[in-house]
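Enquirer: Pasted the sequence and its predicted model underneath.
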Amino acid sequence: MTDDRADDLVTRLADLYRRTTMVGWDFTVLNGATTSDELPWDFEADCLAAMRRALHGTVVDLGTGGGERLSTLLDQLPARSGATVVATEGWAPNEPVARERLAPYGVPVLAYDAEAGPRMPFADGSVDVLMARHEAYDAVEVARVLAPGGVFLTQQVDGRDAFELRDGFGAESLYPHVRLDRARPDLERAGLTVDVADEWRGRLRFADVEAVVTYLALTPWTVPGFDVATHAERLVALHRSGPVDVTQARFRCTARKP
């Protein structure tokens, strides 16, 4: 690649990065540009089963994003469900998106971010099902708000996820502590019984460097400090090498309050 062509590539990537923003929790812009291994479990099915068992209880979805997954779950509940469903969201731009999507279901969206302030806006022992998919939580708070017999379900992105991107761009993980070997004992110390604890590694393939840049624009926490101009040389090298493979890392826990 000549210097002129490399400069053109970097200019295009910079424009792509600038124009790409997350709305809700929507990765459809990457459809066809990425392929990934399948998780060996179905977290959504686990959540739906728990919601069905709490037809007259209180269900909370922490970090609902734009309400996409919660609305899909609610569509699968029986019409006779008498559950009280509440969502929280900690990123201000997502709040109006979630409220608009969840309004037809009568689901309020409360502002809450566990990383900004750990106390949840729920009374002690008031929640029957608490869900946190790729959302931070405080184990002590989880135990406080769960009712006796209540269940907490979480799927998390391990802090080592996509470490190849951080290594290549010279960055450090913002969440090295997010790991199953820390999450499980934290929940147990909070007084919960952990019934399920699994972790998984798989491959995520980006078709080209444009897909990588799009992904980093959607998830800026993946490579803190990423900048197209600063990392131009590395981006040109990735363009020349073809598809980019990274390691996906996930874990899940299901815990209940005795």
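Expert: All right, it came through fine.
Enquirer: CA only for contacts and neighbour counts going forward, please
Expert: Fine.
Enquirer: Mind listing what's buried along stretch 142-158?
Expert: Residues of stretch 142-158 classed as buried: 142-147, 150-158 (neighbour count, 16 or more other Cα atoms under 10 Å).
Enquirer: okay, now the one to match up with it:
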Amino acid sequence: MRTKRINYFDMVINKHEVYNVYEVKRILKPNDIFVTHQVGGKNNESLSKRLIKNFSSQYSYINFNYVSDELKRNSFEILYKNEYFTYLRFYDIGALVYFAKIIQWEFPGFSVDTCFDELLKIHEEFQNNTYIESLEHRFIIACKNIKR
């Protein structure tokens, strides 16, 4: 919901959504807080490279340093930032196929037909291993709106 009010909110919290730093600055009261929890650009990148031929991430530059620098350039004071990587495990090929189909921006052009050979290789891994892993990338930033 877009508000026309300026300096209206005491706090803005964002989870995994795209935001416009200028809009956050406009609607946030002076010296109040913006918190964002984001998916980083390395999210599932290695798995995408395994499934999608010639995969090239559009988002690999997105990390907490890049975003915190953008916030600082727009007069936000960084109060807290943290970046972490964790593993996501798949225990069968069906779960992996479902995952790749619903997250189209990380697996562009994915289909069982186009990625069949890659899926067969991964299926063979499941014969020898209980699971395969993908690396998840997350970061959080809390900052204060310093009005100019």
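Expert: Here it is on my side, so go on. This is a predicted model, so every value here is computed, not measured.
Enquirer: Looking at the buried residues of stretch 142-158 of the first structure, which is nearest Arg252 of the first structure?
Expert: Each of those was checked against Arg252 of the first structure using Cα to Cα; the closest is Gln155, at 4.2 Å.
Enquirer: The closest one -> the second structure?
Expert: Counting by TM-score structural alignment, Gln155 of the first structure corresponds to His37 in the second structure.
Enquirer: Now the helix or strand containing that match on the first structure. Mean distance?
Expert: Element membership for His37 of the second structure, per DSSP states H and E: strand 28-39. Comparing strand 28-39 of the second structure with its match in the first structure after superposition yields a mean distance of 1.0 Å (mean Cα distance after the TM-score superposition for the first structure).
Enquirer: What helices and strands are in contact with that strand?
Expert: strand 9-15, strand 132-145 (3 or more Cα pairs under 8 Å, 6 or more residues apart in numbering; DSSP states H and E).
Enquirer: of all those strands, which gets the most neighbours per residue?
Expert: The highest mean neighbour count among those, using mean count of other Cα atoms under 10 Å, belongs to strand 132-145: a mean of 19.
Enquirer: corresponding residues in the first structure for that strand?
Expert: With TM-score structural alignment as the criterion, strand 132-145 of the second structure aligns to 244-257.
Enquirer: can you pull the contacts of the match of Gln155 of the first structure?
Expert: Asn14, Lys15, His16, Arg138, Phe139, Ile140, Ile141 (Cα atoms under 8 Å, 6 or more residues apart in numbering).
Enquirer: Tell me where the longest helix sits in the second structure.
Expert: helix 116-128 (DSSP state H).
Enquirer: ok, and for that one, which residues are buried?
Expert: Leu119, Ile122, His123, Phe126.
Enquirer: ok, the last one - contacts?
Expert: I take that to be Phe126 of the second structure. Applying Cα under 8 Å, 6+ apart, the residues contacting Phe126 of the second structure are Tyr91, Asp92, Ile93, Ile132.
Enquirer: just checking, Val60 of the first structure touches Arg133?
Expert: No. Using Cα atoms under 8 Å, Val60 of the first structure is not in contact with Arg133, being 11.5 Å away.
Enquirer: hang on, the earlier thing: from the buried residues of helix 116-128 of the second structure, which is closest to Ser57 of the second structure?
Expert: Looking across the buried residues of helix 116-128 of the second structure and measuring by Cα to Cα, the closest to Ser57 of the second structure is Leu119, at 19.8 Å.
Enquirer: Can you find the partner of the closest one in the first structure?
Expert: So Leu119 of the second structure corresponds to Leu235, using TM-score structural alignment.
Enquirer: Spatially nearest residue to that match (excluding sequence neighbours)?
Expert: Val209 (6.8 Å; Cα to Cα, 6 or more residues apart in numbering).
Enquirer: what lines up against that neighbour once you look at the second structure?
Expert: By TM-score structural alignment, Val209 of the first structure lines up with Ile93.
Enquirer: Also Ala190 of the first structure?
Expert: By TM-score structural alignment, Ala190 of the first structure lines up with Asn74.
Enquirer: Could I get the contacting residues of its match?
Expert: Val21, Tyr22.
Enquirer: go on, the one 4 residues further on?
Expert: Shown here is Ile78 of the second structure, whose contacts under the criterion Cα under 8 Å, 6+ apart are Ser68, Leu71, Lys72, Ile141, Ala142, Cys143, Lys144.
Enquirer: how much does the host helix or strand of it stray from the first structure?
Expert: In this assignment (DSSP H and E), Ile78 of the second structure forms part of strand 76-90. Comparison of strand 76-90 of the second structure with the first structure after fitting gives an average deviation of 0.8 Å (mean Cα distance after the TM-score superposition for the first structure).
Enquirer: After that strand, which helix or strand is next?
Expert: helix 93-102.
Enquirer: now that next one against helix 116-128, angle please.
Expert: On the basis of axes from the mean of the first three to the mean of the last three Cα atoms, to 10 degrees, helix 93-102 of the second structure is oriented at 140 degrees to helix 116-128.
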